[in-house]
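Engineer: starting from these lines, generate the structure:
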Amino acid sequence: MVSNIKKAIILTAGYGTRMLPATKSSPKEMLHVVDKPIIHYIVEEAVASGIEEIIFVTSNNKRPLEDYFDRNRDLEAQLRTSGKLELLAEIRGISEMATFAYLRQGEQRGPGDALKVALPFVGKGEAVAVMFGDDIVDSEVPALRQLIDVYAQYSAPVIAAKKVDRTVMPSKGMIVGHNIDDKIIRVESIIEKPALEDVVSDIAAQSRMILTPEVLQLVREMEPMGNNELYHTDALAKYLEQGGVLQALDFEGDWYDCGNKLGLIEAQIGLGLKDPTIADALREYLGKV
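Structural biologist: I've put the predicted structure just below:
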C-alpha cells in the first residue's frame, strides 16, 4: 500500500533572471498575481491537495518569502485596532496554512542540487511532492492532488506534463512515451534540455511531481555534470534505465508559467477575470485594447 503524501518540497532558490529588473530586490515567487504573490497560490494548491508540511529550498535573497509565511504581529495589532477583523483573520491564516521549514541552497547548481538540499529531512521510505515556485495551475481539482491520485493508483512516481511549443523545447525536460489512457503517459525516456534536432515529442515535464524513495535515492547519488549542474530529470532517466515505472499526467487546469513576462501577464488576466471585485471592469478594459 502506498503512503499518503503529506510533505512537499518547493524549490525557490533561482534568481529569476528572466524577470529582471523586477526580481533584483524581490524574489520572483513574491511577484503578485491579482492580490497574492505567486508562491501563495502554489502553497494553497499544496494544502488543498492534503499537504501538511512544506520545505522551501531558498537562497540568500529570499527572506521576503520567509517573512510572508511568518506572523506579522505589528500588522495584526494595527488591523485589530482599526476593526479590520476579517482582513486580520486572512493575514493570520497565511502562517497557519501548513508547517513551514526553510533550507538554503548555498550555490545555484540546478534543481537537482536544490532537491538534494532537502533530502536529509525526508525519511528513507517516504515519498514526497516536489513543486517549483514560479508557476500557477488554476483547476477545479488541484493539480498536485491529481498527481497524488495517479501515484496512489499505480504505486509509482508521477510527473506533471503538458504539450509545449517547439520554441521552448530546448529549455525543458522532454518526455517520450505512450498513452495508457487519455491523460496518463507511460514514460519511456526523458531528456533534459535537448537540441531541437533530437526532440521526438511535444510533451514536456512540468513543475509538479511525486517522487518515490527509489527516485530520491538516485537524486542523493547524483554528481554534477559538465556544466556543474544537477537535474532531477537525470535521476528519473536513470530510474527508467533501471527498469522503473514512471507515469506522466496531462493534468486538468490552466497552467501559467509566471517565471516569464508573458506567463505572468496571462495569469493576471486569467485569474483577474475570476475575481468578482474586478472581473467586469477588467473585461471592459480588455474589450478596448
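
Engineer: rest of the way, CA atoms for contacts and neighbours
Structural biologist: Fine.

Engineer: enumerate the positions of stretch 235-247 that are buried.
Structural biologist: Ala235, Leu236, Ala237, Lys238, Tyr239, Leu240, Gly244, Val245, Leu246, Gln247 (16 or more other Cα atoms under 10 Å).

Engineer: the structure of the following sequence is requested for comparison with the preceding one:
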Amino acid sequence: MQKKVTKAIFPVAGLGTRFLPATKSVPKEIMTLVDRPLVQYAIDEARAAGITEFIFVTSRGKGALEDYFDHAPVLEQELQQKGKNDLLATLNSTYMDSGAVAYIRQHRALGLGHAVWCARRLIADEPFAVILPDDVIAAEKPCLQQMVEAHAETGGNMVAAMEVPAEKAASYGVLDVAEDMGSVVSVKGMVEKPKPDEAPSNLAVIGRYILTPSILQNLDSMKKGAGGEYQLTDAIADDIRAGNPVYGYRFDGQRFDCGSKAGFLRATVAFALARDDLRNDLSEYLHEMVQLDKAAQ
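Structural biologist: Now for the predicted structure:
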C-alpha cells in the first residue's frame, strides 16, 4: 500500500520580474486572478487532494504572502457587524490552521531543484507533492487530486504532463516515454529544455509533481544543469537511471501559464467567463471589442 501524500511544497521565492513594477511591492503569488490570489488556487487544489501540511519556500520581501493566510480580526468584525456573511465565509476560506503552514527561506535563486531541496528537513521519509502556483489549471476534478488517485495505484514519482507543439519544447522539461498507457505513461528519461529537433516526445512537464524522498537525496549531490541552476528534472532523471519508477500523468483540464503576462490575461478571461456573475457582462464587452477590431481592419 502506498503512503498517503499529505505534504506539499510551494516554491514561491521568485522575484516576479516579468510583472514589474507591480511585483516591486506585491509578491507575484498574491496577484489576483479575477478575485483570488494565484496562491489561493494552488492551496485549494492541494486541499482537494488531501494535503494537510503546506511548505512555502520563500525569499526576502514575501511578508505579504505570509500575512495573506493569517487572520484579519478588524476585517472580520466589520463584515460581521454589517451582516456580510458570504464575504465572511470567503475570508475564512483563506485562513490556514496554526501549524499547518511552514515557511523556508531560499537565500539564493538557484533553481526549482534547489527550492525543493531547501524543504528537505520537513519531508522525512514519505512522498510529497510540489505545486508551482504560476501554473493554474482549470479542471472539473483538480489536477493534483487526479494525480494522487493515480499515484495510489502506481507509486514511484509522478509528474503532470501535457502535449505541446514541437517548437515550444525548449521551454519545458520533456518526457522520454517508455510505455504509453493512456492517462499514465512510463518514463525512461527526461530532458530539460531540449532543442526542438532533440526533444524525445511532445509531452512536457508542467508544475505538478508527486515525488519520493530519493529525489531529495539526488538533489544533495546535484550539479548545476540548464541555465546554471539546479534542475528538478535532472534529479528525477537520476531516479530513472537508478531504476526507480517515474510516470507522467496526462491530466484532464486546461493549464494557464500565469508566469507570463499573456498567460495571466488568458486565465483572467477564462476564469471570469466561467463565473455566472461575470459571464454576461464580459462576453458582451469582448464581443464589442472584436467588432471594433474588425471595423478598424
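
Engineer: need the TM-score from the superposition.
Structural biologist: Once superposed, chain against chain, the TM-score is 0.94 (TM-score structural alignment, normalised by the length of the first structure); 288 aligned residues with a Cα RMSD of 1.7 Å.

Engineer: show me what contacts Asp135 of the second structure?
Structural biologist: By Cα atoms under 8 Å, 6 or more residues apart in numbering, the contact set of Asp135 of the second structure is Ile206, Gly207, Arg255, Phe256, Asp257, Cys258, Gly259.

Engineer: just to be sure, Tyr256 of the first structure is in a strand?
Structural biologist: Yes. Checked against DSSP: H, G, I helix; E, B strand; the rest coil, Tyr256 of the first structure lies within a strand.

Engineer: got the contact list for it?
Structural biologist: Asp135, Ile136, Val137, Gly263, Leu264, Glu266, Ala267.

Engineer: was I right to think Gly253 of the first structure contacts Ile136?
Structural biologist: No. Under the criterion of Cα atoms under 8 Å, Gly253 of the first structure makes no contact with Ile136, lying 9.7 Å away.

Engineer: more neighbours: which of those two?
Structural biologist: Ile136 (28 against 14; other Cα atoms under 10 Å).

Engineer: in the stretch 1-150 of the second structure, which spans are strands?
Structural biologist: Taking DSSP state E, counting those that start in this stretch, the strands of the stretch 1-150 of the second structure run over residues 7-11, 32-33, 36-37, 53-58, 101-105, 128-131, 135-138.

Engineer: tell me the most buried of those?
Structural biologist: strand 7-11 (a mean of 25; mean count of other Cα atoms under 10 Å).

Engineer: what about that strand, how far off from the first structure?
Structural biologist: On superposition with the first structure, the mean distance recorded for strand 7-11 of the second structure (mean Cα distance after the TM-score superposition for the first structure) is 0.7 Å.

Engineer: buried stuff in the top helix by length along the second structure?
Structural biologist: Scanning the second structure for the helix with the most residues, using DSSP state H, yields helix 279-296. Of all the residues in helix 279-296 of the second structure, those buried under the rule 16+ other Cα under 10 Å are Arg279.

Engineer: and the contacts of that helix?
Structural biologist: Ala272, Leu273.

Engineer: run the chain-centre distance for it.
Structural biologist: 32 Å (Cα atoms, centre = their mean, to the nearest Å).

Engineer: same check, this time on stretch 38-50 of the second structure
Structural biologist: 9 Å.

Engineer: likewise for stretch 226-233 of the second structure?
Structural biologist: 17 Å.

Engineer: swap in stretch 143-159 of the second structure?
Structural biologist: 15 Å.

Engineer: next: stretch 106-118 of the second structure.
Structural biologist: 15 Å.

Engineer: list the buried residues in it.
Structural biologist: Buried residues in stretch 106-118 of the second structure (16+ other Cα under 10 Å): Gln106, Gly111, Leu112, Gly113, His114, Ala115, Val116, Trp117, Cys118.

Engineer: quick check: end-to-end length of it?
Structural biologist: 7 Å (Cα to Cα, to the nearest Å).

Engineer: over to stretch 78-94 of the second structure?
Structural biologist: Using Cα to Cα, the two ends of stretch 78-94 of the second structure sit 17 Å apart.

Engineer: mind listing what's buried in that stretch?
Structural biologist: Along stretch 78-94 of the second structure, these residues count as buried under the neighbour rule (16+ other Cα under 10 Å): Leu79, Leu88, Leu91, Thr94.

Engineer: which residue packs closest to the residue positioned nearest the centre of the second structure, ignoring adjacent ones?
Structural biologist: Centroid-nearest residue in the second structure: Leu132, 2.4 Å away (criterion: Cα atoms, centre = their mean). The shortest distance from Leu132 of the second structure to any non-neighbouring residue, by Cα to Cα, 6 or more residues apart in numbering, is to Gly207 (4.8 Å).

Engineer: so who does the one you found touch?
Structural biologist: Val130, Ile131, Leu132, Pro133, Asp134, Asp135, Ala160.

Engineer: now the third one: how far from Ala46 of the second structure?
Structural biologist: Read that as Leu132 of the second structure. When Leu132 of the second structure is compared with Ala46 of the second structure (using Cα to Cα), they lie 11 Å apart.
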